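Engineer: What follows is a predicted protein model with its sequence.
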Amino acid sequence: MQQQTLVNFQNFIIATRDSGYKSTASALAELVDNSIEAGATKVEILINKVQEQGVEQYEVLIIDNGKAMSEDELNLALQFGGSSRFNSRNQLGRYGMGLPNSSLSQCRRVEVVTWKKKGEFLSNYLDVDEVIDKSLTRLPKPKKSTNCVFSIQSKSGTIVLWKKCDRLSFKYLKSLIKHVQFELGRVFRYSIWRGVEIRICGETIRPFDPLFIGEGVNLKGGLPYGEELHYQVKIPNNEKKTSVVKVRFVELPVQEWAKLPNEEKRKSQITKCAGATILRANREIDYGWFFMGDKRKENYDDWWRCEVSFEPELDEVFGVTHTKQEIKETEFMSSILVPDIEQTARALNNRVRLKFIDLKRIQPQVFSKQQLERNDMYLPPVKKNDGLVKKNNGSLKIKGLEYEIVTKELKRDVFFDVEEVDNCIVLTVNTAHIFYEKIFKALHSRRINNIAD
């Protein structure tokens, strides 16, 4: 009986395409990691539509000006698990799976061109279809050339080309670019702040700071809460040395931003984004509700953020996988971080809750308007009364309607009245009604705490 190989390469290459990259941006982030490790200061991403055998497809090009690869390094770069830095804990990469794994998760053919100086180009490729039909069982020998089909600006660098792209996250180019811009801007915000330029289709990617402190496409206004926490953690398999885990918290400005329209708060990543950003070597690898213990997530938690930062030498204790897209809350790290993070999370939640109570007392109309906008589609039609009440230019427009809340004495014995005036929904609260004086006004002035009083 013929002895079988340890790995069936045809099945392996198919299976590795499902290796767990969340999106096209996540796969591209692996290549940007490689560029930054090679000392690149500029990374250009180009996405083009091409015709292949009468079928319109996308090609993705990633160009950097970093240190180029030698022939041996190029071969290792295209080999699964091949890396001159295998298991290194000094930089962003670790396993040598990044280039082939991420590329083939999005396309069926990846080509690499690298040059240490102009006129001396090395190139090689990996093709899924050639592996499946067994015409490619080993990596081809790199080709040497004095010319490059691509426009080269830097003295040295590397180009990665994705061809036969069949697994990109979005069908339409505009949506794909927008997706990549935001994700890479957030993931590599620290690299961009220190001077690395990342561009996509000619447009510079700006950073996004989920803490709302740094410069970028985000709003600015986050305020540090408390002192930054430092934890000395023993490095696995080297317990004589420790590495620092840093944790910090930020409060968002409730009084200023609570007035924003709900849609703007959502688009600005204020609401529905509670949690912690997890940084590995100042590169975001995950975002979510981590190390909060028994503290459940509430709407008030949208108004503060947490950042947890560690170095690659602590990968095992954070459960980091080779795709660098997620962590796992290991029992070891939870025992260290959860007590402080959960306690601080509860304190921040309470601070935010008290701020909203105070804000509702001072500016009740702001929150009433937002509640009306949120439920606009469920409201029954209201009577029209053209020209009775003049619209306020500061009122908010949602789905074609504006809302205005006014207080005045009404002749009828009703607590409030609703009418439509020039496409503006006007809610009039009757100041002469007994409920207004005894309950409504008393609650907002805090003369009573609840209706039961």
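Structural biologist: It's in.

Engineer: from here on, contacts and neighbour counts on C-alpha atoms
Structural biologist: Noted.

Engineer: contacting residues around the helix or strand harbouring Glu263?
Structural biologist: Element membership of Glu263, judged by DSSP states H and E, is helix 262-267. Helix 262-267 has contacts (Cα atoms under 8 Å, 6 or more residues apart in numbering) with Trp257, Thr271, Lys272, Gln370, Arg374.

Engineer: May I ask which of those has the most neighbours?
Structural biologist: Neighbour counts for the contacts of helix 262-267, by other Cα atoms under 10 Å, peak at Gln370, which reaches 19 neighbours.

Engineer: Can you point out the buried residues in the helix holding Glu263?
Structural biologist: Neighbour counts over helix 262-267 (16 or more other Cα atoms under 10 Å) mark Asn262 as buried.

Engineer: Stretch 222-231 too?
Structural biologist: Across stretch 222-231, burial judged by 16+ other Cα under 10 Å covers Gly222, Leu223, Pro224, Tyr225.

Engineer: circling back to that earlier point, from the contacts of helix 262-267, which land in helices?
Structural biologist: Those of the contacts of helix 262-267 mapping onto helices are Trp257, Gln370, Arg374, per DSSP state H.

Engineer: Just send the residues you listed back as JSON lines, with distance to Asp64 too.
Structural biologist: Below are these laid out as JSON lines (distance: Cα to Cα, whole Å):
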{"residue": "Trp257", "distance to Asp64": "39"}
{"residue": "Gln370", "distance to Asp64": "47"}
{"residue": "Arg374", "distance to Asp64": "46"}
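
Engineer: try this one next to it:
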Amino acid sequence: MRYSHPNDPNAGRLIESLRHLGYGNYEAVADIVDNSIDADAQNINIRVQTKSNQIIISIADDGRGMSKSILDQAMRLGSLTDRNAESDLGKFGMGLVTASLSMAKKLHVVSRGDDGCWSSAWDVDEIVAQNAFLKHFEAATSDEEELLAEEIGKKKTGTLVLLSKCDNLANKNTSSFASNLRSHLGRVHRYFIGAGRVVTVNGEPVEAIDPLQLADPDTETVLDDVISVTLTDDGEKKTDNVRVRVVLIPESPVTDLDVGKSLKAQGFYVMRNQREVMNAAALGFFTKHNDFNRMRGELFFPGTLDRLVGIEFTKRQVEFEQSLQDQLNNVLIPVCRTIKRREATKKRVQSGEAQLKLHAQSMKVIAEKDKLLIKPKAVIEKRSSPRNGSGVQVDDALDTNKERKNFNRSQLVETRLNCVIREERLGPNGQIYECEMEGRKLVIRYNVEHPFYQRFVTDNMDEARAVTATDFLIYSMASAELKFLDEGDLEAVNNFKAVLSANLRTLLN
């Protein structure tokens, strides 16, 4: 079979498709900043401005700059520039072009390398009009050299990226865009900024934002260790290390750059070559819940493990290869469980005998009518046979189980459920209740500090029917929540309950 017939893509249609690969605006700018860091830039200046009623974004750096041949490659789709997987932030050789064109129709680059100053540009309108992948490429004009010099000063090398015809910006308020961009870059590139790289947006410095709040003396380190993983590449086995860190941020954060204790911020931050590629994700190690509001984790991977990590094109998502997922599960699932148990226990209160009897009566009725009730599926975990410890040490105060088991993904099954009603202190401003599945148990956690509980339970201890009716109402709400909830809806459901709880708090007080 011969493969010799030309099969060039339709340039006009393909370029429009490439503009919608899934980049967010701030992620796209971060991808361009990656190139500056890879070029050893110490100063990166970003401007988001309006000129002649057009928004123009510029990214300038004082890095190595690009020679004629390197710039020619960088302005191609799938460039062939050399990359160091152990340290470089770029991966696919398409970031400069695709990240830029996701926001703007025109990309213009001026770069001074070791063989002079060169200029190259893409324009989507020109590509569509001529239906061909054509670019501008020639020695920089004196005006272009002056434009670059204004940004990098007396530095001998550097690069200026100019984005114009910005038609794909979600936020066209330049001040707001710049502010959001500073926050995004401060978190994504926090380790580079902390090491001395200077990044500015519209003249204001980008401050490193650490979601783990490691500088706070009250942040508690639960786990900080290294896992050795094996990768088979072209039949050859290679071993590399993954650093795993889990902390509990303080009860009352006081830093100006506090990212907040919330469902949105809890979870694991995945770092590739010290650059964040995914933030606040559960990654199968736990299910987001208010008991994890203080938990933050980091997973540090070298670029050499890209295949195992399954990094996505825009560097915003990962999908672990199963062997890596299993190794991480063995370490992190027990840690997450212990954190949840500890945080939940801190909130629990000793119920009075009268409350216990009334709640027990409610639970008995629910159990008797289990087959008639519409309820969520039980979370049953499949485990392989026990095996010895992985060698990773966990804080003894948090890990009482010295022998680890191989934890696989949980499965949902239709089965009989036991309802468990607990009373906990979730705060006067907390929600009316929280709920979760614990294996075959549907656990309801009343907030004894909310006026709803005080009005409908505490004040009605002599009215058993009123208390059990309240239990049935909360059970029914919890069942509906857990039956139809998936992780993507978690924030919306939490916001719904927050509004419900806030309104009832106001009306009942």
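Structural biologist: Yep, it's here. Treat the numbers as computed from the prediction; the structure is a model and nothing was measured.

Engineer: so how much does the host helix or strand of Asp72 of the first structure differ from the second structure once superposed?
Structural biologist: In this structure, Asp72 of the first structure sits in helix 71-77 according to DSSP H and E. With mean Cα distance after the TM-score superposition for the first structure, helix 71-77 of the first structure departs from the second structure by a mean of 0.7 Å once superposed.

Engineer: Packing partners of that helix?
Structural biologist: Here helix 71-77 of the first structure touches strand 120-127, going by 3 or more Cα pairs under 8 Å, 6 or more residues apart in numbering; DSSP states H and E.

Engineer: Going by neighbour count, list what's buried in the strand it packs on.
Structural biologist: Phe121, Leu122, Ser123, Asn124, Tyr125, Leu126, Asp127.

Engineer: Run through the neighbouring helices and strands of that strand.
Structural biologist: Going by 3+ Cα pairs under 8 Å, 6+ apart, strand 120-127 of the first structure lies up against helix 71-77, strand 107-117, strand 143-145.

Engineer: again, only using 6 Å
Structural biologist: Judged by 3 or more Cα pairs under 6 Å, 6 or more residues apart in numbering; DSSP states H and E, strand 120-127 of the first structure is in contact with strand 107-117, strand 143-145.

Engineer: Same list, those strands, but as a markdown table with mean neighbour count and distance to Ser191 of the first structure please.
Structural biologist: Shown next, in a markdown table, are those (neighbours: other Cα atoms under 10 Å; distance: least, Cα to Cα, whole Å):
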| stretch | mean neighbour count | distance to Ser191 of the first structure |
| --- | --- | --- |
| strand 107-117 | 22 | 23 |
| strand 143-145 | 13 | 33 |
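
Engineer: out of these, nearest to Thr428 of the first structure?
Structural biologist: strand 107-117 (60.0 Å; Cα to Cα).

Engineer: Run through who's touching that closest one.
Structural biologist: Here strand 107-117 of the first structure makes contact (Cα atoms under 6 Å, 6 or more residues apart in numbering) with 68, 121-128, 155-166.

Engineer: got it, and stretch 130-139 of the first structure?
Structural biologist: Taking Cα under 6 Å, 6+ apart as the rule, stretch 130-139 of the first structure contacts Gln10.

Engineer: list the buried ones in it?
Structural biologist: Neighbour counts over stretch 130-139 of the first structure (16+ other Cα under 10 Å) mark Val131, Ile132 as buried.

Engineer: That stretch: how far from the chain's middle?
Structural biologist: Its chain's C-alpha centre and that of stretch 130-139 of the first structure lie 37 Å apart, by Cα atoms, centre = their mean, to the nearest Å.

Engineer: do the same with stretch 78-95 of the second structure
Structural biologist: When C-alpha coordinates are averaged (Cα atoms, centre = their mean), stretch 78-95 of the second structure and its chain have centres 22 Å apart.

Engineer: Can you show me the helices along the stretch 301-450 of the first structure?
Structural biologist: 315-318, 331-362, 364-374, 434-435, 441-444 (DSSP state H, counting those that start in this stretch).

Engineer: okay, these, which one's buried deepest?
Structural biologist: The highest mean neighbour count among the helices of the stretch 301-450 of the first structure, using mean count of other Cα atoms under 10 Å, belongs to helix 315-318: a mean of 18.

Engineer: What range does that helix cover in the second structure?
Structural biologist: Taken onto the second structure by TM-score structural alignment, helix 315-318 of the first structure occupies residues 306-309 there.

Engineer: By how much does that stretch deviate from the first structure on average?
Structural biologist: Mean for stretch 306-309 of the second structure is 0.7 Å (mean Cα distance after the TM-score superposition for the first structure).

Engineer: which other residues reach that stretch?
Structural biologist: With Cα under 6 Å, 6+ apart as the criterion, stretch 306-309 of the second structure contacts Phe320, Glu321.

Engineer: Go again with 10 Å.
Structural biologist: Residues from elsewhere that reach stretch 306-309 of the second structure (Cα atoms under 10 Å, 6 or more residues apart in numbering): 85, 91, 229-233, 270, 272, 301-303, 312, 317-325.

Engineer: Which of those fall in strands?
Structural biologist: Val229, Thr230, Leu231, Thr232, Asp233, Val270, Arg272, Phe301 (DSSP state E).

Engineer: Enumerate every residue touching Arg187 of the second structure.
Structural biologist: For Arg187 of the second structure, counting by Cα under 10 Å, 6+ apart, the contacting residues are Ile193, Val206, Glu207, Ala208, Ile209, Asp210, Pro211, Val259, Arg275, Glu276, Asn279.
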